[in-house]
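> Quick check, what structure comes out for this input:
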Amino acid sequence: MSRMNVKIISVLASVGIALAGCGSTATKEAEKPAVNAAKQEHTVERFYFTANEGGTISKVSATDNKVAATIKADGVVHNIQLSPDGKVVAATLIPETGHSHGGHEEKTPGKVVFFDAFTNQLLKTVEVGNHPAHVVYSEDGKYVLATNNEDNTVSVINAATYDLVKTVPTGKGPHGFRISADSKFAYIANMGEDTVSAINLETFKEERIKTGNTPVTTGITRDGKTLAVTLFAESSLAIVNVETKEIVKVKVGNGPAQVYIGPDDKFAYVANQGTEESPSNSLSIVDLETKKVVEEIETGNGAHGVTVSSDGKFAYVTNMFDNTVSVIDLESKHVNTIDVGEIPNGITIMD
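Okay, here's the model as predicted:
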């Protein structure tokens, strides 16, 4: 499949964006070998997965950072996430082209595809709206949500049955999002306007929060009190007090795309993409308490997707314009560069 710039929403073209979380001591000692043996027997290899807009998913070993498998898809794979139990990987799939009818191209609905994370077997395909962008599981494992850029909606899917439960209106151009740790709210960045849609996953009612110019993705702390939003056109991270709606904007690299809040809720990790004509190549680490950038780490060109391991030791960044992933040791700041599929976008890791 030839390299292509994917149209996500009409606003992207106007701003030039390629976008593209008992017994006794003696008994205990006697049980130790058995326990250790059991742990060894049930140890499974960990992987991380990249959504490649060139039409594949790269499955990479988290142990040696080698590509273990390349899963082909019929269309553009934009975003990806593992289920809370780590057994299923979900990805948004945009059909390569629509069908011509009477001189006009008909829109072809997008899909969310589900694969077994270990065997790579396709489990289910669910039709959603036009140009699906990001896909996220609620932490309680009840729902999978996918934003539909061109429909201004989010699709809510039953994670157990794969049934489409509801389609909820959002702001214009919904894109990246996260769901709160208590699984009650989804915070969706609306790229076509300066808002985030906060959707109650019990009532499916929406409230909009003003943030800034061209919000791309969000992050939410585990206590649900602090929202982080990347503002592409402002090259800033908006830090929002969810209760008061007070906003502090922190300057990061040029054209920030995704943000991921680390496991201790202390830092926000921002991938700075820029544009294909003028790419950025850095990861900004923002202290959410002081609201300052504390570290800037060089990545590949077009840094877009970002995730952090559950122990907080490594950050993983997709580099869209280099077809690579930067694996960053957050203690030593050493960066390991891994070749993956064409135009890697979203990324997710087993923990």
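
> Going by C-alpha atoms from here, please, whenever you check contacts or count neighbours.
Fine.

> dump the residue contacts of Thr147.
Gly129, Pro132, Ala133, His134, Val135, Thr153, Val154, Ser155, Pro174, His175, Gly176 (C-alpha atoms under 8 Å, 6 or more residues apart in numbering).

> Here is the second sequence; please produce its structure so I can put it next to the first one:
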Amino acid sequence: MFQQGWFVMTNRNNGFWAVVQMGLLAWSGATWAADQVYVANEGADTVSVLDAASFQTLASVRVGRMPHNVQVSPDGKFAWVTNNGEPGPMADAAAHKGMAPGAHGAMAQPGAVWVIDTGTQAIVARVPVGMHPAHVVVSPDGRLAYVTNGGDNSVSVIDTSARKLVASIPVGPFPHGLRISPDGKEVYVANLKGGTVSVIDTASQKAVAQVAVGKGPAQTGFTPDGRWAFVSLSQENAVAVIDPATRQVVRKIAVGSVPIQLYATPDSRTLLVANQGSRQKPGNTVSLIDLERFKVAKTVVTGAGAHGVAIDREGRYAYVSNTYANTVSVLDLKDRKIAKTVPVGQAPNGISATP
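This is a model prediction of the structure:
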């Protein structure tokens, strides 16, 4: 992560100093542009853009109705946002507001994924998908995007260059969170109302297995080394650990109330789990699981309704969206303390950092 400030270069042969302000390097295009964090504000129909160095808000981008999740592409050039189409009357807002697991209801019209240019923060595409889209991920090579459609039990596959739907894959009941394996060969889909994880083969674009995991699976994840997969069990207050080689649950780890999103650190040693709780009894913690001992090593207090988790490429900071507090907590992973709390839009849910 590049920090803004003054960078001094010395040329010993010519004996001169050249001083370059790092913050000005963004003018040349994508080179050394500031890292950013994108937050989907489901209650505000916006995406907040934060500077990952200063933690200041850079922009608020108007998107479609009730944006639930956002994902920055591997090249950092675009942010993909799931929503329910053009902004309009919010009569159906109660069906999704705050992502109360199990309380979702299908929207009357198919949803969409909108694409934000991260250089200009402009909307550059709108791609129709299935009913009630929840999460979106982009393949490691950047060619395809996968979107869960909770309203019709499917995953939409989008060609990111053409920005067109190329496949629709049936999965389990009410698919919600999904992640792609580090090698890009499989997509793990959490079926919130099915108690299963669907495994999609990215070569054939077909679901090739369903793994029974437990109650209320909300989001999946992998360690970067590919050794372990995970799924949060929102109705068990636990995380299930899956062996990708056997596609079997090998253990469960107790965490906080209503765990939703989870994310492993770049060194594959720690798993962060956001414990949202309910609107009536909000959770406000992130569990840090030691992946050598498979035990919670630390519980950090964030904000009410801790929901989304993203970690920067260096493993220095984690960003946690607090759905009921309308904030993002910046967690210093070295000190395991909150370094900053940033106000964002109403009901922030999905969150993603530039790679």
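
> List the TM-score for the superposed pair.
Aligned and superposed, the two chains score 0.86 in TM-score terms (TM-score structural alignment, normalised by the length of structure 1); 320 aligned residues with a C-alpha RMSD of 2.4 Å.

> if we can go back for a sec, list the ones among the contacts of Thr147 of structure 1 that fall in strands.
By the criterion of DSSP state E, membership of those in strands covers Pro132, Ala133, His134, Val135, Thr153, Val154, Ser155, Pro174, His175, Gly176.

> hmm, which of those residues are the buried ones?
Pro132, Ala133, His134, Val135, Thr153, Val154, Ser155, Pro174, His175, Gly176 (16 or more other C-alpha atoms under 10 Å).

> could you dump these to TSV with distance to Thr348 of structure 1?
TSV is the format used below for those (distance: C-alpha to C-alpha, whole Å):
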residue	distance to Thr348 of structure 1
Pro132	17
Ala133	15
His134	12
Val135	11
Thr153	23
Val154	20
Ser155	20
Pro174	20
His175	17
Gly176	14
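
> Which of those sits closest to Val89 of structure 1?
Val135 (10.1 Å; C-alpha to C-alpha).

> wouldn't that closest one be in contact with Ser83 here?
No. Contact criterion C-alpha atoms under 8 Å: Val135 of structure 1 and Ser83 do not qualify, at 10.6 Å.

> hmm, back to that, now the contacts of Thr147 of structure 1 in CSV, with distance to Ser61 of structure 1?
Putting the contacts of Thr147 of structure 1 into CSV (distance: C-alpha to C-alpha, whole Å) gives the following:
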residue, distance to Ser61 of structure 1
Gly129, 32
Pro132, 27
Ala133, 25
His134, 23
Val135, 22
Thr153, 35
Val154, 32
Ser155, 31
Pro174, 32
His175, 28
Gly176, 25
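
> any idea how far Ala33 of structure 2 lies from Thr148 of structure 2?
31 Å (C-alpha to C-alpha, to the nearest Å).

> can you check Trp114 of structure 2 too?
From Trp114 of structure 2 to Thr148 of structure 2 the distance is 14 Å (C-alpha to C-alpha).

> same question, Lys334 of structure 2
Lys334 of structure 2 is 34 Å from Thr148 of structure 2, by C-alpha to C-alpha.

> Could you tell me where stretch 265-281 of structure 2 falls in structure 1?
Using TM-score structural alignment, stretch 265-281 of structure 2 lines up with residues 262-278 of structure 1.

> measure the matching stretch end to end?
So stretch 262-278 of structure 1: terminal residues 28 Å apart, C-alpha to C-alpha.

> Run the chain-centre distance for that stretch.
11 Å (C-alpha atoms, centre = their mean, to the nearest Å).

> Buried residues in it, which are they?
262-263, 265, 267-276.

> Just those residues: which are in helices?
Residues of the buried residues of stretch 262-278 of structure 1 located in helices (DSSP state H): none.

> Helices of the stretch 1-150 of structure 1, start to end?
Secondary structure of the stretch 1-150 of structure 1 by DSSP state H, counting those that start in this stretch: the helices cover 10-15, 25-41.

> so how far is stretch 284-298 of structure 2 off the chain centroid?
19 Å.

> er, stretch 331-338 of structure 2 I mean
19 Å.

> next one: stretch 201-218 of structure 2
On C-alpha atoms, centre = their mean, the centre of stretch 201-218 of structure 2 falls 18 Å from that of its chain.

> Give me the buried positions along that stretch.
201-202, 205-207, 210-218.

> Including secondary structure and distance to Gly226 of structure 2, could those go into a markdown table?
Below are the buried residues of stretch 201-218 of structure 2 laid out as a markdown table (DSSP: H, G, I helix; E, B strand; the rest coil; distance: C-alpha to C-alpha, whole Å):
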| residue | secondary structure | distance to Gly226 of structure 2 |
| --- | --- | --- |
| Asp201 | strand | 15 |
| Thr202 | coil | 16 |
| Gln205 | coil | 20 |
| Lys206 | strand | 21 |
| Ala207 | strand | 19 |
| Gln210 | strand | 19 |
| Val211 | strand | 17 |
| Ala212 | strand | 20 |
| Val213 | coil | 19 |
| Gly214 | coil | 22 |
| Lys215 | coil | 24 |
| Gly216 | coil | 24 |
| Pro217 | strand | 20 |
| Ala218 | strand | 20 |
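
> Can you tell me which of the residues you listed is nearest Asp312 of structure 2?
Ala218 (22.0 Å).

> on that earlier part again, spit out the residues that contact Val135 and Ser83 of structure 1 alike.
Shared contacts of Val135 of structure 1 and Ser83, counting by C-alpha under 8 Å, 6+ apart, come down to Ala90.

> Quick one: end-to-end length of stretch 218-233 of structure 1, please.
15 Å.

> Thank you kindly, that will do.
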